[in-house]
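Participant: Here you go, sequence then predicted model.
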Amino acid sequence: MGFSINNSVTQSHTRTHKTFLIASYFLLGTASGCIFLTLSLRLLPSLCGFFFILLHAITIAGAVTGCSVAVSGSNRFYAAHMVVMVLTSIFQGSVSVLILTRSSDFLGYLKSYVREDDGIVILKLVGGLCVTVFCLEWMVLGLGFVLRYYAFVEGHEGVVNGGQYQRNGKVQV
């Protein structure tokens, strides 16, 4: 007839995939912005600064690999990617709370060569970006889960309660 379930599902899948890619690009941009702001603090000699930069680098690597893992790839690689992204988002959230509540103490641990007033302003900017990264990571994780679900439903034929399910959701007994 004039109504097609497959067309609306395909449009929804396409919109979800576009939203996922756009959110991943924003995540990539905000994480690289955090790295550049962090590097402006000149804190490479400190171990805490190295781990802070490493956290943002892992976030960027997760955003880049997430674009291909959500739609295709093995289940183990997908599960490992999701675990890494959840852990980095938790660390991003905790670092942002630490930065925004105790900026001067955190700047002391970083052993920065920048004046304290300027360093606190830069850290507040980084803290705001970390909050943005935290929110974007959870959004990307949710969209990646939805995309993986769409890929599973569309790409696998299986048995449900003794019947074969099809792509349009009908069950044959």
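Facilitator: Cool, got the structure.
Participant: When you work out contacts or count neighbours from here on, use the C-alpha atoms and nothing else.
Facilitator: Will do.
Participant: What is the lengthiest helix in the chain packed up against?
Facilitator: Looking across the chain with DSSP state H, the single longest helix is helix 116-155. Judged by 3 or more C-alpha pairs under 8 Å, 6 or more residues apart in numbering; DSSP states H and E, the packing partners of helix 116-155 are helix 5-39, helix 75-101, helix 103-110.
Participant: Buried ones in the last one, by neighbour count?
Facilitator: To tie it back to what came earlier, the one meant is helix 103-110. Under the neighbour-count criterion of 16 or more other C-alpha atoms under 10 Å, helix 103-110 has 103, 104, 106, 107, 110 buried.
Participant: how close does residue 85 get to residue 152?
Facilitator: With distances taken as C-alpha to C-alpha, to the nearest Å, residue 85 is found 21 Å from residue 152.
Participant: So for these two, which sits in the more crowded spot?
Facilitator: residue 85 (22 against 13; other C-alpha atoms under 10 Å).
Participant: right, and that one touches residue 137 too?
Facilitator: Yes: between residue 85 and residue 137 there is a contact at 7.2 Å, judged by C-alpha atoms under 8 Å.
Participant: In contact with the most centrally placed residue in the chain, which residues are there?
Facilitator: Centroid check for the chain by C-alpha atoms, centre = their mean gives residue 137 as the closest residue, at 3.0 Å. Residues in contact with residue 137 (C-alpha atoms under 8 Å, 6 or more residues apart in numbering) are 27, 85, 86, 89.
Participant: which pair in the residues you listed spans the largest distance?
Facilitator: Spatial extent of these (C-alpha to C-alpha) is set by the pair 27 and 86 at 13.9 Å.
Participant: who has more neighbours, these two?
Facilitator: residue 27 (26 against 16).
Participant: tell me the contacts of the more buried one?
Facilitator: So residue 27 contacts 60, 63, 133, 136, 137 (C-alpha under 8 Å, 6+ apart).
Participant: here's the one I want to compare it with:
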Amino acid sequence: MKMGFSGDISDPHYYTHRVFILCNYILLGAASSCIFLTLSLRLIPSIWGFLLIFLHIITIAGSISGTVAASSSTSSSSRLRWYGAHMVVTVLTTIFQGSVAILIFTMTPEFLGSLKSYVREEDGAVILKMAGGLCLLMFCLNWVVLTLAFFLNYFAYVDGIGRNSINEVRLGSGSKSKIGSCNEVDEETTIKENLPFPFQV
């Protein structure tokens, strides 16, 4: 058992949480790099460039919110709401990241033209393919993050049941000890009352 962000957690929960945080950090770096590469093609982006940057901003926001939510102790209902919202946002960004990567690698000149880049076509194609590689990396990492989020939700549920069971056992044993002590006091009182007058204490 590890001492974690919400008390005692199991070893699989602890290591899954660490890998989840690492994947989100990599997503943050990849999305930030894609924004930089898009701006390097055109400092003031076109409509398509702006949409591409907006997609990476959503990816960054999802990674930050996932990291914060996974590192804080939340109630079961809050965790379920976060898991549902995180799953929807991550799936949508994953689909768009994969689509962008395919368009970049299969239609590089057309995609570069839609961005209205003022960089030389050869240099722009290299920069765009670098951004496409990062989009492909984010596409794969998003599925990993989705899987890890599912396991984190499962482990949090199991660890919560385990803690509740331990608390119930402790409360039960405490109640039994109190009942036992009360019975002993009652027995002593009864014995003293039944003694003849000279022997009463």
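Facilitator: Good, I have the coordinates. Quick caveat: nothing in here was measured; it's all calculated off a predicted structure.
Participant: Put one on top of the other, what's the TM-score?
Facilitator: In this superposition the chains share a TM-score of 0.81, using TM-score structural alignment, normalised by the length of structure 1; 154 aligned residues with a C-alpha RMSD of 2.0 Å.
Participant: if we can go back for a sec, as CSV, the helices and strands packed on helix 116-155 of structure 1 with distance to residue 142 of structure 1 would be great.
Facilitator: Output for those, formatted as CSV (distance: least, C-alpha to C-alpha, whole Å):
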stretch, distance to residue 142 of structure 1
helix 5-39, 9
helix 75-101, 10
helix 103-110, 31
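Participant: one step back: show me which of the contacts of residue 27 of structure 1 is closest to residue 94 of structure 1.
Facilitator: residue 133 (11.7 Å).
Participant: what do we get in structure 2 for the closest one?
Facilitator: When structure 2 is aligned by TM-score structural alignment, residue 133 of structure 1 is paired with residue 138.
Participant: Any idea how many residues pack against that match?
Facilitator: 28.
Participant: Let me know the distance separating the closest residue to it other than its chain neighbours from residue 95 of structure 2.
Facilitator: Counting by C-alpha to C-alpha, 6 or more residues apart in numbering, the nearest residue to residue 138 of structure 2 once its immediate chain neighbours are dropped is residue 27, at 6.1 Å. According to C-alpha to C-alpha, residue 27 of structure 2 stands 15 Å off from residue 95 of structure 2.
Participant: Residue 113 of structure 2 maps to what in structure 1?
Facilitator: Using TM-score structural alignment, the equivalent of residue 113 of structure 2 in structure 1 is residue 108.
Participant: Let's have the buried residues of helix 103-110 of structure 1 in JSON lines, adding distance to residue 77 of structure 1.
Facilitator: Shown next, in JSON lines, are the buried residues of helix 103-110 of structure 1 (distance: C-alpha to C-alpha, whole Å):
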{"residue": "103", "distance to residue 77 of structure 1": "37"}
{"residue": "104", "distance to residue 77 of structure 1": "40"}
{"residue": "106", "distance to residue 77 of structure 1": "35"}
{"residue": "107", "distance to residue 77 of structure 1": "36"}
{"residue": "110", "distance to residue 77 of structure 1": "34"}
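Participant: that older thread, next one: the helix or strand just after the longest helix of structure 1 to chain centre, how far?
Facilitator: Helices and strands here follow DSSP states H and E; after helix 116-155 of structure 1, the next one along the chain is strand 159-160. Centre-to-centre, strand 159-160 of structure 1 and its host chain are 33 Å apart (C-alpha atoms, centre = their mean, to the nearest Å).
Participant: Is there a neighbour count for the nearest residue to residue 128 of structure 1 once chain neighbours are set aside? I'd like the number.
Facilitator: Counting by C-alpha to C-alpha, 6+ apart, residue 128 of structure 1 lies nearest to residue 96, which is 7.1 Å off, once chain neighbours are set aside. Here the count is done by other C-alpha under 10 Å, and residue 96 of structure 1 has 24 residues near it.
Participant: what do you get for residue 21 of structure 1?
Facilitator: Residue 21 of structure 1, neighbours per other C-alpha under 10 Å, totals 20.
Participant: Which residue in structure 2 occupies the aligned position of it?
Facilitator: Aligned partner of residue 21 of structure 1 by TM-score structural alignment: residue 21.
Participant: Please identify which helix or strand holds the nearest residue to its match once chain neighbours are set aside.
Facilitator: Once flanking residues are discounted, residue 21 of structure 2 sits nearest to residue 67: 5.9 Å by C-alpha to C-alpha, 6+ apart. Per DSSP H and E: residue 67 of structure 2 is located in helix 47-70.
Participant: ok, and what's touching that helix?
Facilitator: So helix 47-70 of structure 2 is contacted by 17, 20-21, 24-25, 27-28, 31-32, 34-35, 38, 79, 82, 86, 89-90, 93, 96-97, 114-115, 152 (C-alpha under 8 Å, 6+ apart).
Participant: Please indicate which of those residues are buried?
Facilitator: Buried among those by 16+ other C-alpha under 10 Å: 17, 20-21, 24-25, 27-28, 31-32, 34-35, 38, 79, 82, 86, 90, 93, 96-97, 115, 152.
Participant: Now do the same for residue 62 of structure 1: its match in structure 2.
Facilitator: Checking TM-score structural alignment: residue 62 of structure 1 goes with residue 62.
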